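no sequence for this one, just the structure:
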């Protein structure tokens, strides 16, 4: 197999294929298809077409190639009567789809040549496509990787979620502060989706429940909603690797059943006439609306029920059309709940089976439990959603009745086994009684599922001793682990074409299908010629990222410096604050001794804080204020730069990750469920600095202690510190650097216009350091100095880099999905090769 790569393509940062050179006939056919789409679908003359027009034409021509395979895959699923997997997730962070589709269809070089013949630059078109704003972070990106892997492994699957008009928000940094603006990703349409106006379902809210007698001892409950909203389907085909199979991502958009009150409009109340439409369509406007107000809480619950209800009715319709009897549901349907957001599915499926299909309660419950499974993504009790009982009773009255009955039966069974354990009853109840009665959605998801999995080995074990300790005591056989994975197609082939080509040449082209072939790198880990080639690829990626930083931030960084990267949602437990404090300590040390042989660094941060999360937004402000001071100080010159890149999304991650030298995974041990950024950067050859938390534990096992920088308290030690008392003052007093750093922050060195700006952050560290930043600071400082020492020994650094890449095969989402398919869903997979 001959492999070619265009040097100009790599210089621009574009993807380069390792596939055979395209046939001239294929190029000509695609070129003609693009011209036809430009003319008849976009309505433009080539001479007058903009980059956006060419992008749309190319996307439409590519989509046509997918549709043929999509229809074939769907027909095959129906004809074979295959069991389907339905993945319910509030987020699908799919990113840009053009290069994803072209890569999976093996069309990248074909399209590049076809467009080149027309004088169009494919890499320029790549920048035109907006990111689909359908997620926030790891949860949504995991769902996207899983959709890719389910298609790659030929699993018949649907993804179900919400088609947000504006997604999370577009992050803008003004004077160092995060500000939120609507994400306008749909402003120019979405060429990848198919609107299905004929596929819609009524979703009810409020109203009353009527008990209709059927016989002396049986009643039928009929829910009469006071409000109805229509859920309209939009389908996006998800193409697997090499285009073997195509699945469907079906997203729901909210539409008012009666969009205009004509009587009010004709009476002159033009705004009031649209009130019902505005209320209905608010459901699919934004992801994670603030829940700081009662209205915000209600909107979140409406969102969750809206997409779950529509999804269950859609899959039930499909099942009945294919198999006729709801009793075969567990044999032909697997419903996976991605976190607690769709947990209301347990009550909704019971309602559908009992109220609409007239099944007896016990039979319906057996079907529900055998059909549904639940993935937990957090050990934070506050992140396991709960809803006020009065809100649930008002918005979903029939579901509240079902939850009460489920709880009564459940607690009766527990009481029979453990008659004198009131604490156990309180812990496993679906209703939280203290401080206002609330429905515990995590408990509901657990009780209504036959399988409950964590997403990393440590996380799954901690679930058994923390958030689901008592449920594990009752149902130990239901709990299992499925360590997360990433799709190598996106995070290696597309994001890092230079490295991909080098790996294909070194390990053989089969590595594109079988990542275990990366292990061939291990015997070559100390090969200096390979080091040089890898360093050249990395530098190319760093030059591209440096250009992006210069263009967006007007900050010039040195591509020869160590690129130290922390990219993730901004949260106290992820401890961006620890990183910033160490940055300040390093800055002060460099200023005190600029002649020392320092390892030059570029500290790169990116991530969004929840709109109502004040501490997280203050951390962003501190990062930007520190960057301003450090970057303007001529003393440190190119020794240290600090960059906060705004509006983190998939496309920005694709630019940062291939350029990362050091991957920051420094959460408080026991608090990160898994992480997937750690896997992406390690795959691309970055070395990890981190705590023994989440999937870091398993990465350490695969790459070896010598090739990862582990520091800090373990999860057990964190629990012990919290139990016996955290000695913040002692940790600060014992540290050679931390006290000075805190004093500098508190004295206004980084906020001369407002000396006490960061007092909430430093007070938390001094008096209530729940996330143990002070306890881990010195260990983190020492680990960073070990990073410096390794960086200064280039052969040692590149040896470790190679070993990281070589041992990442296990972290493929194909492996993860294969485990789900075998252990939870009971569906067959077709291996990639």
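Thanks, I have it. On a predicted model such as this, the values are computed, not experimentally measured, just so you know.

Every contact and neighbour count from this point should use C-alpha atoms.
Fine.

what distance separates the start and the end of stretch 744-756?
Using CA to CA, to the nearest Å, the end-to-end distance of stretch 744-756 comes out at 11 Å.

Which positions within that stretch qualify as buried?
Neighbour counts over stretch 744-756 (16 or more other CA atoms under 10 Å) mark 744, 745, 746, 747, 748, 749, 750, 751 as buried.

Any chance you could list what contacts that stretch?
With contact meaning CA atoms under 8 Å, 6 or more residues apart in numbering, stretch 744-756 is reached by 622, 625, 626, 629, 757, 758, 759, 762.

isn't residue 173 right up against residue 646?
Yes. Under the criterion of CA atoms under 8 Å, residue 173 makes contact with residue 646 at 6.4 Å.

Comparing these two, which shows the higher neighbour count?
residue 646 (19 against 16; other CA atoms under 10 Å).

Can you give me the distance of the more buried one to residue 815?
33 Å.

for residue 406, same thing?
35 Å.

try residue 664
Relative to residue 815, and taking CA to CA, residue 664 is found at 25 Å.

Name the residue in these two with the higher neighbour count.
residue 664 (28 against 20).

Am I right that residue 247 falls within a helix?
No. Using DSSP: H, G, I helix; E, B strand; the rest coil, the assignment for residue 247 is strand, not a helix.

Give the burial count for it, as a bare number.
Neighbours around residue 247, by other CA under 10 Å: 27.

Now do the same for the nearest residue to it once chain neighbours are set aside: helix, strand or coil?
Spatial nearest neighbour of residue 247, chain neighbours left out: residue 238 (5.1 Å); criterion: CA to CA, 6 or more residues apart in numbering. With three-state DSSP as the basis, residue 238 sits in strand.

distance between the helix or strand where residue 532 lies and the chain's centre?
With elements taken from DSSP states H and E, the one containing residue 532 is helix 528-553. Relative to the chain's own centre, helix 528-553 is displaced by 26 Å; criterion: CA atoms, centre = their mean, to the nearest Å.

Over to stretch 625-637?
With CA atoms, centre = their mean, you get 33 Å for stretch 625-637.

cool, and stretch 396-406?
31 Å.

for the stretch 651-800 of the chain, what spans make up the strands?
662-665, 687-690, 709-710 (DSSP state E, counting those that start in this stretch).

Give the buried residues for the helix or strand where residue 278 lies.
Following DSSP H and E, one finds residue 278 within helix 275-281. Within helix 275-281, the residues scored as buried using 16+ other CA under 10 Å are 276, 277, 278, 280, 281.

Below is an additional structure, to be compared with the one above:
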């Protein structure tokens, strides 16, 4: 892109003048960001066009990855890294008086996702492009993200996340690629040439306009597309009367709401309806767009599965299946059997949960009214599927009802996704086994060939090379740079895990990252942090099964010990939390309040501050994660065994040399197999033990309260005014969940084992060389958890695609 620093500085200053009319001395940090972003986008534009033209000319099979979330984070630094200009631009900007890190802060985190689901999708897009696959994202261009989190008096307060306030430097609006999506109306049947035709009359049309974001592959000119759809009203020619005018305004507001908010509140009917609208809007737009590209190949739709793969990320995009059926039958004239064969060979599905409450269901009345033709197709799918079940299990009506796509006046989206696809994958070995043996066992019995595992991964380019550049450089100096394109080669670090010189450099980098995070915490909270303390981190979505509650109860216990025994000797510990609770998730918001109460008390108690501090960092995001993860010593991955499908935060911490304290859940199991349990801190119930408790009903948390003084003390502190409870019964809801309502997530059952694991951490950290050895081994064994490995497995086993012709790796 630039031959040298002088070339960059010359072109950059010329762009400042031509684009903004400003000389260098008048430029702000924001000006620098916008000009630099536009330069990268223009540079990538030629490769973007060339890539798309190549897909068409070679007739490459293309993957369309449908996801309601793409948590892509900031793109400036990542794109500079991928075009191999990060260091040159950083140094050049410094010569011009600007800090690249400060310039990156001018970019808003894209409000396109919430948690692991969306971040996984973003990592997958990076790997698809970097490995040279023709693979694109399909999502919604939300005007507002989930919310901006503020902590006021310890409580979460939600503010609008207006991430597009200053525009999006990376997107290109493509009005020429717009499509129409139709809602409501009625279906009329007519016979034509001996075939029934289904026509939807009086439908409400919505215009879907795509905004394309280039996804630049690492180290070579391969650029894929993240296509985000925005809902716009269809222009009306008849606005000559006031009634038409005001009717159009109502229609316009209704349409624009479709792409306004990520996850609108669905506690009421209107919110549920809006979510369903969003899902169909994304699915219909994406399918129509992909088929328009396919049409340019001039091939029969019989060849669609050879040239197109639709992948649905969780159940949100499941309406891809009936939408593809609708187009094949109503627009292309295929009969049911032919259309069904094409559809099932084209669509694949990833399941992301073992929680039954997270498996989407929609009321029949809602789908049938909003999407009448789509519902007719779903109804026919269910009818034919149930007929097949009846042949296989004659008289077993209970089994048929259990498996049906439609039952109890609800459409079950996970069932539709399994029935209508050729591949169903879990996202960690344990998760997939639970799906096959428990949650989806009847479907596994029907379709054993469809089920497979694809353990999640993370892009090491963002989470190691960009987030932790000094460690990245040390690795390259030590083992060469082959690991950048072949992350499995990180295992060569094993040979230096006990080398004193390497350990010293490794520790110095960790210390520098901790100092950087400590400066951020001081700046945002006003409280100083000791960078020599153990940074113990739990950052993830706030949910009962992720057990932030177990963590903070243990912190309360540590504080109690320090107060009761001033001689209690522990390595100084800084506990760091970051999480958003869904606005309607009352219990999760109470846990945030508890964490902040505990933090307030502990951080103001000078008697313990040399040994214990607690922070809840507000508005957790990708960019904040990039500051936190490289600084962590301990990674908290403590979900109730059997509840976490995989996790990806666990992999990011491992890659950056943090040691995991965790249950045998999700991908923790495979991490333990890779690095060895001796280099982690494993505790607690296993998934089969949790299941046995659930089935037997034998768990009695009240007995633990009466038997364990530590547990009794912290539980009573939830409801009696004192250090952590500021008014009588402030945390009755949490107390009741543990004692009166059966402790659903086995927080108290695992408390003792968790405390023992933390005691083991305290002992282990005192042996600095051995702790460093363990940390290095975690980094060394993390390469297998790169999303490059995951995407290669998807490409080979599910999508049937290969890197495009002429792709050069490196």
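Yes, it's here. Since the model is a prediction, treat every value here as computed from it, not as a measurement.

ok so, going back, which of the contacts of stretch 744-756 of the first structure fall within helices?
Among these, DSSP state H puts 622, 625, 626, 629, 759, 762 in helices.

Let me know the closest of these to residue 330 of the first structure.
residue 622 (51.6 Å; CA to CA).

How many neighbouring residues does whatever residue of the second structure lines up with that closest one have?
Matched by TM-score structural alignment, residue 622 of the first structure corresponds to residue 594 in the second structure. Here the number of neighbours of residue 594 of the second structure (other CA under 10 Å) works out to 24.

got it, and residue 170 of the first structure?
20.

That one matches what in the second structure?
Per TM-score structural alignment, residue 170 of the first structure is aligned with residue 148.

mean per-residue distance, the very next helix or strand once past the helix holding residue 278 of the first structure to the second structure?
Sequence-wise, the next helix or strand downstream of helix 275-281 of the first structure (DSSP H and E) is helix 294-323. Its aligned residues in the second structure lie a mean 0.5 Å from helix 294-323 of the first structure after superposition (mean CA distance after the TM-score superposition for the first structure).

In terms of secondary structure, what does helix 294-323 of the first structure contact?
The contact analysis (3 or more CA pairs under 8 Å, 6 or more residues apart in numbering; DSSP states H and E) places helix 294-323 of the first structure against strand 84-88, strand 157-162, strand 194-205, strand 227-239, helix 345-351.

rerun that using 6 Å as the cut-off
When contacts are defined as 3 or more CA pairs under 6 Å, 6 or more residues apart in numbering; DSSP states H and E, helix 294-323 of the first structure packs onto no helix or strand at all.

contacts for the helix or strand just after that helix?
Using DSSP H and E, the helix or strand that follows helix 294-323 of the first structure towards the C-terminus is helix 329-332. With contacts defined as CA atoms under 6 Å, 6 or more residues apart in numbering, helix 329-332 of the first structure is touched by 83, 370, 371.

per the alignment, residue 494 of the second structure corresponds to what in the first structure?
By TM-score structural alignment, residue 494 of the second structure lines up with residue 522.

isn't there a strand covering its match?
No. If the criterion is three-state DSSP, then residue 522 of the first structure is helix and not within a strand.

From residue 507 of the first structure, how far out is it?
Counting by CA to CA, the gap from residue 522 of the first structure to residue 507 of the first structure is 10 Å.

more crowded one of those two?
Neighbours were counted for residue 522 of the first structure and for residue 507 using other CA under 10 Å; residue 507 has more, 19 against 16.

list the contacts for the more buried one?
Contacts of residue 507 of the first structure (CA under 6 Å, 6+ apart): residue 520.

same thing but at 8 Å, please
517, 518, 520, 521.

Neighbour count added to the residues you listed, as a markdown table?
As requested, the contacts of residue 507 of the first structure are exported to a markdown table (neighbours: other CA atoms under 10 Å):
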| residue | neighbour count |
| --- | --- |
| 517 | 20 |
| 518 | 24 |
| 520 | 16 |
| 521 | 20 |
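
Just the closest of those residues to residue 569 of the first structure, please.
residue 518 (30.1 Å).

pretty sure that closest one contacts residue 510?
No. With contact defined as CA under 8 Å, residue 518 of the first structure does not reach residue 510; the gap is 9.7 Å.

thinking again about what came up before, mean shift between the helix holding residue 278 of the first structure and the second structure?
Per aligned residue, helix 275-281 of the first structure averages 1.1 Å (mean CA distance after the TM-score superposition for the first structure).

Map residue 63 of the first structure across to the second structure for me.
Under TM-score structural alignment, residue 63 of the first structure pairs with residue 41 in the second structure.

host element of its match?
helix 29-58.

what helix or strand is the equivalent of residue 213 of the first structure over in the second structure on?
In the second structure, the residue paired with residue 213 of the first structure is residue 191, using TM-score structural alignment. According to DSSP H and E, residue 191 of the second structure maps onto strand 186-192.

compared with the first structure, how much does the helix holding residue 41 of the second structure deviate?
Counting by mean CA distance after the TM-score superposition for the first structure, helix 29-58 of the second structure comes out at 1.2 Å.

any idea of the angle that helix forms with helix 269-295?
50 degrees (axes from the mean of the first three to the mean of the last three CA atoms, to 10 degrees).

Go through helix 29-58 of the second structure and flag the buried ones.
Of the residues in helix 29-58 of the second structure, those buried (16+ other CA under 10 Å) are 30-41, 44, 47-48, 51-52, 54-56.

List the contacts of the equivalent of residue 440 of the first structure over in the second structure.
Superposed on the second structure with TM-score structural alignment, residue 440 of the first structure falls opposite residue 412. By CA under 8 Å, 6+ apart, residue 412 of the second structure lies in contact with 359, 360, 361, 362, 405, 406.

what does residue 663 of the second structure give?
By CA under 8 Å, 6+ apart, the residues touching residue 663 of the second structure are 637, 638, 639, 640, 641, 682, 683, 684, 685, 686.
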